[in-house]
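Engineer: I'd like to go over a predicted model; first the sequence, then the structure.
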Amino acid sequence: MVKTDNKFIDMTYKKIISFALSCAASLAVYSSADGISQFPDIDKYLGPGRYASAPKAFTYMADGSNYVQLSPDGKKIVKYDTRTGKEIETVLDLDNTRETVIDRMSGFKFSPEGSRILIWKNAKSIYRRSFSAEYYVYEIRSRLLKPLSTDHPRQQAPLFSPDGRMIAFVAANNIYLKKLDYWTELAVTTDGAKNSVINGVPDWTYEEEFTTSSSMTWSPDNLTLCYIKYNESEVPMFSFPMYEGVCDKLTEYSLYPGEFTYKYPVAGQKNSVVSVHSYDVDNRKTKQINLPDSKIEYIPRIAYAYSPDRLIVTTLNRAQTRMELYSVNPKSTVAKSLLVEEYKAWLSTATYEDIKYYPDFFVITSSRSGYDHLYQYSYSGALMRQITSGDYDVTAYYGYDPVKATHYYQSTSTGAINRVVSGVNAKGTVTNLSPESGIASATFSSDMAFYTIRFSDTDTPPTYTLYSTPAKKIKTLEDNSALKERYSSTPRREFFTMTSDGVTLNGYMVKPAGFNASRKYPVVMFQYSGPGSQQVLNEWSIGWMNWYAANGYIIVCVDGRGTGGRGRAFMDVVYKNLGHYESIDQVAAARYAASLPYVDANRIGIHGWSYGGYETLMAASREGAPYAAAVAVAPVTDWRYYDTVYAERYMLTPQENEDGYRNSAPLNYVSNVKCPLLIMSGTADDNVHYFNTVQYVSAAEAAGMWCDMLVFPNMDHSINACSAQKIVFARMLDYFNRNMK
């Protein structure tokens, strides 16, 4: 499920500027004065000048003693001494290579031993995380630059072997192996086919919901490549039309629309059949690894654990309530159960996505205490130690430093709206490496001797600082001081708490500049509300909310029950019953806002995108909902229309939870919506299909109702091409102005 502040995919097809349709299918015509030109201040808040700068492609080298960065022009990779932060040398200059000449690179990756660099250009997004690109291999000593493959001009998910002498990559759903010493290429698989079999990279659902773009792993001795095969031949097909448009025209559709088709399993339908395979580099033979449990539905991860005889296969049941780890010898294919982790509701995604392996133990995240904490296990499956504890959640695990016997992690230990980076040693002593108030995250060198902290709060734009452990500052990499100055007079988030059904909720508001408490202001409620998500965070943010505040609105955001950072009891209440408690809490938040002396209780609107769009529809349909207008972007309108992994994680299947699906569908409450409603969607949304919007509109028409609708042809879930997001927020502001001012 997508959040609007993420970086979204462009997909492989083009995007086009929007046009407006009414829900009753009549064309809504506006004069030029109704368009984006009526908002001369929009670029200050939605233009590129609002973005914080970050160190470009900052990467620690293998030994941690050096780091590299990409030059601003994308032509050079420059090495720095990590201990001093001083420049050492230019490792790669595209103006000084042999054999092949390219103008610039989009990114790079060093081989493990540091003698080669894999670089790429012309990356094209496939889905949210995946992309194909033109890859090249650069030999540092000889300055030789060559295409990774001439047989396959575009490649996907390339992976160096541990010794840096081979690269496995995917092209057209098959895995290929490039031996760099001899510059030979051979096929590892041959059965890959579009919408049928995928090797080495995940299908759409795995990529989206298990947050991965590669399904290959090398053995530590370089002799075996293991991978996951996805047989999606029985997964139902989904398709949507493609049009010519006017921005980057798809000329092949100038007279007739085309069609984009892919495999997308909706709740209750068949998933890809997944299997794990091992490829022997020497004899070129492949074996399938047979796991003993026939009830395995998902294999979200495979990874070697410091031994060529120990491949860890992570498995889940369909309900995602039970994880079992198997330790497999890829040569014999013998698999033994290593660990079983179960939870009464859904397992935390960190439990199976963020396991880290070390020579003598591994570390998992578990919710068994009621909060997400770290646990250390031996390879016999015995619990060695609970690493963290307390009434807070660990939100990221960075790794273990064997020299200092210290685990490093991010948590909510200083409050749900904050994120602090900490270390805990063998005695259980915790040391914070970042400020206690604000949002901090870290990137560590492989030896854990150095780290970079990214920090921001409501008053501080992101800063990037290089340290050595423990907490010795080396260099400020970026402080975004110019950004801070540019928005120095922009109102910041003000945090508050309120109650709903006796439960305390966190919230913030953004007030207009020159706020006058004796006036009455309209309010726009913003929320996302999805399970485990958080919007109420003590972080820097400049965007549409600040723009609306500059136009006289108060923005109010409340994280209701089901959201993250506050333990499992707060989250689990929504299990098998999405939309119920979240909408109760959003209505309560609107009523709280209405009670404030400076709020006009008759001018309160609500907005959300994706899950937030879904929740907008649910909240607006509650009896007595106090909204003067509602705007839902890319909303789910029935969980039966969404993908298996996400929908079933929280709702089980429709066959198991028929009442829950019926009660959670905005489609069933269209006649309850009493305020003006605007829905916006992209017709090429591969995530929350435009089909959701069409079904909702159809239900509204059948009920004798109408709403307003803005359609973005050929655009995906982000509605972000051709500056279309500006149109989204400009149209929304215009809609609130028309109905609430």
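Structural biologist: Received the coordinates, thanks.
Engineer: going by C-alpha atoms from here, please, whenever you check contacts or count neighbours.
Structural biologist: Will do.
Engineer: can you give me the neighbour number for the residue nearest to Val334 when sequence neighbours are not counted?
Structural biologist: The spatially closest residue to Val334, leaving aside those adjacent along the chain, is Val328, at 5.7 Å (CA to CA, 6 or more residues apart in numbering). The burial count assigned to Val328 is 23, neighbours taken as other CA atoms under 10 Å.
Engineer: so Val328 touches Val313, yeah?
Structural biologist: Yes: in this structure Val328 lies within contact range of Val313 using CA atoms under 8 Å: 7.3 Å.
Engineer: do you know how far Gln655 is from Glu648?
Structural biologist: Applying CA to CA, to the nearest Å, one obtains 11 Å for the distance of Gln655 from Glu648.
Engineer: overlap in contacts of these two?
Structural biologist: Common contacts of Gln655 and Glu648 (CA atoms under 8 Å, 6 or more residues apart in numbering): Gly268.
Engineer: who has more neighbours out of the two?
Structural biologist: A count of neighbours by other CA under 10 Å puts Glu648 above the other of Gln655 and Glu648, at 24 against 10.
Engineer: contacting residues for that one?
Structural biologist: Each residue near Glu648 by CA under 8 Å, 6+ apart is listed here: Ala267, Gly268, Arg318, Ala319.
Engineer: that one belongs to a strand?
Structural biologist: No: applying DSSP: H, G, I helix; E, B strand; the rest coil, one finds Glu648 to be helix, outside a strand.
Engineer: from Ala630, how far off is Asp708?
Structural biologist: Computed as CA to CA, the Asp708 to Ala630 distance reads 10 Å.
Engineer: on the three-state scheme, the residue sitting furthest away from the middle of the chain is what?
Structural biologist: In the chain, counting by CA atoms, centre = their mean, Ser518 sits farthest out from the average C-alpha position, at 41.7 Å. In terms of secondary structure, Ser518 is coil; the call rests on three-state DSSP.
Engineer: that one and Asn739, how far apart?
Structural biologist: For Ser518, the distance to Asn739 (CA to CA) stands at 23 Å.
Engineer: then this one, side by side with the first:
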Amino acid sequence: MLLLAFIFVSQSITAQKNISVEDIYRGEFRTQGLQSLASLNNGTEYLVLNYNRDRTQTIDKYSYTTGEKTGTLVSSSDIQLPIRDYILSSDEKQMMIISESSQIFRRSSNDKVHILNLETKELTSLSDDLVRSPSFSPDGKKVAYVFENNIYYKNLESGAVIQATTDGVTNKLINGVTDWVYEEEFAIVKAYEWSPNSEQIAFISFDESAVPEFSMDVYGNELYQKPYVFKYPKAGEKNAVVALHQFTLSTGARKEVALGRNEEFYIARINYSPNGKLAAQVLNRHQNVLDFYYVDASGKASIAFTEKDTAYVDVTDDLTFLKDGSFLWTSEKDNWRHIYLYDANGTEKKQLTKGNWDVTSYYGYDAKSKRIYFQSTEDGSINRGIYSISLKGKKKKKLSAQIGTNSASFSKNFTYFINTFSSATTPPVYTLNNAKDGKKVREIKNNNDLTTKLSNYQVAQKEFSTININGNDLNMWTMKPKDFDPNKTYPLFMTQYSGPGSQSVANSWYGANDFWYSMLANEGYIVVCVDPRGTGFKGADFKKVTQKELGKYEVEDQIAAAKQLGSMDYVDASRVGIWGWSYGGFMSSNCLLKGNDTFSMAIAVAPVTNWRFYDSIYTERYMTTPQENASGYDDNSPINHVDKLKGKYLLVHGTADDNVHVQNTMRMVEALVQADKQFDWAIYPDKNHGIYGGNTRIHLYNKMTNFIKENL
């Protein structure tokens, strides 16, 4: 094993006390961050929504170079409305004020919206109702939004409200916003776009009338619980039928775009190019063929190019149109995610970045300097650096100075970027840097106070290494007890997520769970995390090896890693445990069952126990449908291996989990009971996939801690 240890240099040798669950989940070690900011067009100033001590909210303007406040655009006391969020028009003359917001799913909400004219200070209500996904037209004269599954727009000059669609019906047909599965798996909510000339709205419709409904009880505080019913397509079941439309404002005419397809498909993204062409990214149901369509103003569609993969094609937002209609795009076609330049017709002109590393974030293109900005793994798969490169694919510059995790937020004109740096030994540090050469202008914020506070605690160090398993060097970190003695033996506790393209072994600052692992380490456990085959940032082949077999190779790697670690003199191979949440819970369950001679204990929180229960887009991307791949589904689903249970098993779920339904746990419980297997379980009423709120996290982590202490 190649070992690279990171040490808390600021931590005193005689740290006073161990961390507690209450310390962690009451926020004792929470880092200081920057408030969300929006760059202004001038590139020298930005806006921040501030929550003030007098309980007012202000949208304030700041200088990038000095950090000093240069003005206040609006105050909640002046407009007599609370400010929850805001959206600025492209000409910066008007602002949408969101004063009330009601969460729907993970990314969606119903919002109360007002329009503030920043020149006249006139405030008008967009609608008497709560609306979804409002957006300014490019000319700033109109605002579109969705209400009760229909698209509307308001003419800000006349005040007239026009209903663009009329066929939207709850749980039957949606216009302009996505259904549950698109929101969760394609990470989009707004499913409409304004044309550059503000004369057209392109939108996606979702006919979900044939999609099966899922129902879960909400227990609340009343005498009777209430059912919550929504459309949820499980693997192999009916999806919403999607269609692409164009609505012309001047005529009020709506036209469906004929894509010429006779198979099921997804419309994953729509974007307008500067020349007014509509681009649509369309995937087949297997998600291994992506067709990039152009649609002209008359509604005629043609395929500009097609990207294919033996496994699947990832959908991203890495698309920038240049003035001449050519565009930048990222792809894994050479086994690593890189940036490509295509001409206006969709023909590849050049691969701009190359190497055995991934572009992990695409930040954009500066037309003035003709440079592209991105984040990558050139410093190693567990690290992230910031770079720029010319439009010719030359003169690449590294803009980040430190090895660890760097991320960037660029000003509108790419003059500056705010760099967020952290590592396993350094909590987040925020600096302002010149985009041209990466040189630091000033430090904005650090977390030195947290470093000082942590010197009073025993904080276990992360030791980064690789472990050779099944012919692959897998990334790993290890935490050992503070008083670790190689002549003693310790129980081993493994943590992992292991999902496709994910990463748990990263050189970044500790999250809440890392402090929990530190606590466990200092109570006598060796804690280890291994990223198996199927995880990300080691090339597409490494990531996609799990295709059609989710839970096979990842489980083999975790079991083999546990055996190899268990053979070490200081590890007690009879006391090896594993845990995980969501995909990690699916994994920990499988490891305990399939590796029953290796693992003596497992905890699974909100696990998928049968891939047949999970949603269509995610599951079929990696598994195709259960009708096509029954063995792939069944051989790797924990529910079919309950007879193998030997060790101690804790199963946890929230009843209001709209993502991984509590059905997974209930059916697993029934299977375990019928197999006459003893286990422990906990149900959290009305808690979603995150299982939080009030005292919930403290209760959950104390329960898991006690279970570990009793059974490992």
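Structural biologist: Arrived safely. Bear in mind the structure is a predicted one, so any value in this text is a computation, not a measurement.
Engineer: what's the TM-score for these two chains?
Structural biologist: Laid over one another, the chains give 0.93 as their TM-score (TM-score structural alignment, normalised by the length of structure 2), with 684 aligned residues with a CA RMSD of 1.7 Å.
Engineer: re earlier: show me the common contact partners of Asp708 and Ala630 of structure 1, please.
Structural biologist: With contacts taken as CA under 8 Å, 6+ apart, the residues that reach both Asp708 of structure 1 and Ala630 are Pro676, Leu677, Leu678.
Engineer: please verify my assumption that the last one contacts Ala634.
Structural biologist: No: in terms of CA under 8 Å, Leu678 of structure 1 does not count as a neighbour of Ala634; the distance is 11.0 Å.
Engineer: for the stretch 151-300 of structure 1, what spans make up the strands?
Structural biologist: 155-160, 166-171, 174-179, 184-187, 197-199, 216-218, 224-231, 237-242, 258-263, 273-280, 286-289, 298-304 (DSSP state E, counting those that start in this stretch).
Engineer: for the fifth one, packing partners?
Structural biologist: For strand 197-199 of structure 1, the helices and strands in contact under the criterion 3 or more CA pairs under 8 Å, 6 or more residues apart in numbering; DSSP states H and E are strand 174-179, strand 224-231.
Engineer: same deal with the third one?
Structural biologist: Using 3+ CA pairs under 8 Å, 6+ apart, the elements in contact with strand 174-179 of structure 1 are strand 166-171, strand 184-187, strand 197-199.
Engineer: what does the shortest one correspond to over in structure 2?
Structural biologist: Spelled out, that is strand 197-199 of structure 1. Equivalent residues of strand 197-199 of structure 1 are located at 173-175 in structure 2, counting by TM-score structural alignment.
Engineer: can you tell me the mean distance of the matching stretch from structure 1 after alignment?
Structural biologist: Mean deviation of stretch 173-175 of structure 2 relative to structure 1 after superposition (mean CA distance after the TM-score superposition for structure 1): 1.1 Å.
Engineer: list the residues that contact Gly164 of structure 1.
Structural biologist: By CA under 8 Å, 6+ apart, the contact list for Gly164 of structure 1 reads Ser111, Pro112, Glu113, Gly114, Ser115, Arg116.
Engineer: which position in structure 2 aligns with it?
Structural biologist: Gly164 of structure 1 maps onto Gly140 in structure 2, by TM-score structural alignment.
Engineer: go on, Ser337 of structure 1?
Structural biologist: Taking TM-score structural alignment for the superposition, Ser337 of structure 1 sits opposite Ile303 in structure 2.
Engineer: touching, that match and Asp291? I think so.
Structural biologist: Yes: the pair Ile303 of structure 2 and Asp291 passes the contact test of CA under 8 Å, sitting 6.3 Å apart.
Engineer: joint contacts of the two?
Structural biologist: Overlap between the neighbourhoods of Ile303 of structure 2 and Asp291 is empty, taking contacts as CA under 8 Å, 6+ apart.
Engineer: map Phe240 of structure 1 across to structure 2 for me.
Structural biologist: In the superposition onto structure 2, Phe240 of structure 1 corresponds to Met216 when matched by TM-score structural alignment.
Engineer: burial count for that match?
Structural biologist: Burial of Met216 of structure 2 is recorded as 19 neighbouring residues (other CA under 10 Å).
Engineer: what is the end-to-end distance of stretch 288-306 of structure 1?
Structural biologist: End-to-end distance for stretch 288-306 of structure 1, by CA to CA: 21 Å.
Engineer: next one: stretch 204-218 of structure 2
Structural biologist: Taking CA to CA, stretch 204-218 of structure 2 runs 31 Å from one end to the other.
Engineer: where's Ala671 of structure 2, which helix or strand?
Structural biologist: In this assignment (DSSP states H and E), Ala671 of structure 2 forms part of helix 663-674.
Engineer: give the aligned range of that helix in structure 1.
Structural biologist: Correspondence between helix 663-674 of structure 2 and structure 1 is established over residues 691-702, with TM-score structural alignment as the criterion.
Engineer: count of residues packed around the counterpart of Ile151 of structure 2 in structure 1?
Structural biologist: Under the alignment (TM-score structural alignment), Ile151 of structure 2 pairs with Ile175 of structure 1. Residues near Ile175 of structure 1, counting by other CA under 10 Å, number 26.
Engineer: also the one 10 residues further on?
Structural biologist: Other residues within reach of Glu185 of structure 1, judged by other CA under 10 Å, total 18.
Engineer: what's the spacing between the aligned residue in structure 2 for it and Val662 of structure 2?
Structural biologist: With the correspondence set by TM-score structural alignment, Glu185 of structure 1 lines up against Val161 in structure 2. Val161 of structure 2 sits 42 Å away from Val662 of structure 2 when distances are taken as CA to CA.
Engineer: one more: Ala367 of structure 2?
Structural biologist: In this structure, Ala367 of structure 2 lies at 50 Å from Val662 of structure 2, with CA to CA as the measure.
Engineer: who has more neighbours, the two?
Structural biologist: Comparing Ala367 of structure 2 with Val662 by other CA under 10 Å, the one with more neighbours is Val662, at 23 against 13.
Engineer: quick check, that one in contact with Val652.
Structural biologist: No: the pair Val662 of structure 2 and Val652 does not pass the contact test of CA under 8 Å, sitting 9.3 Å apart.
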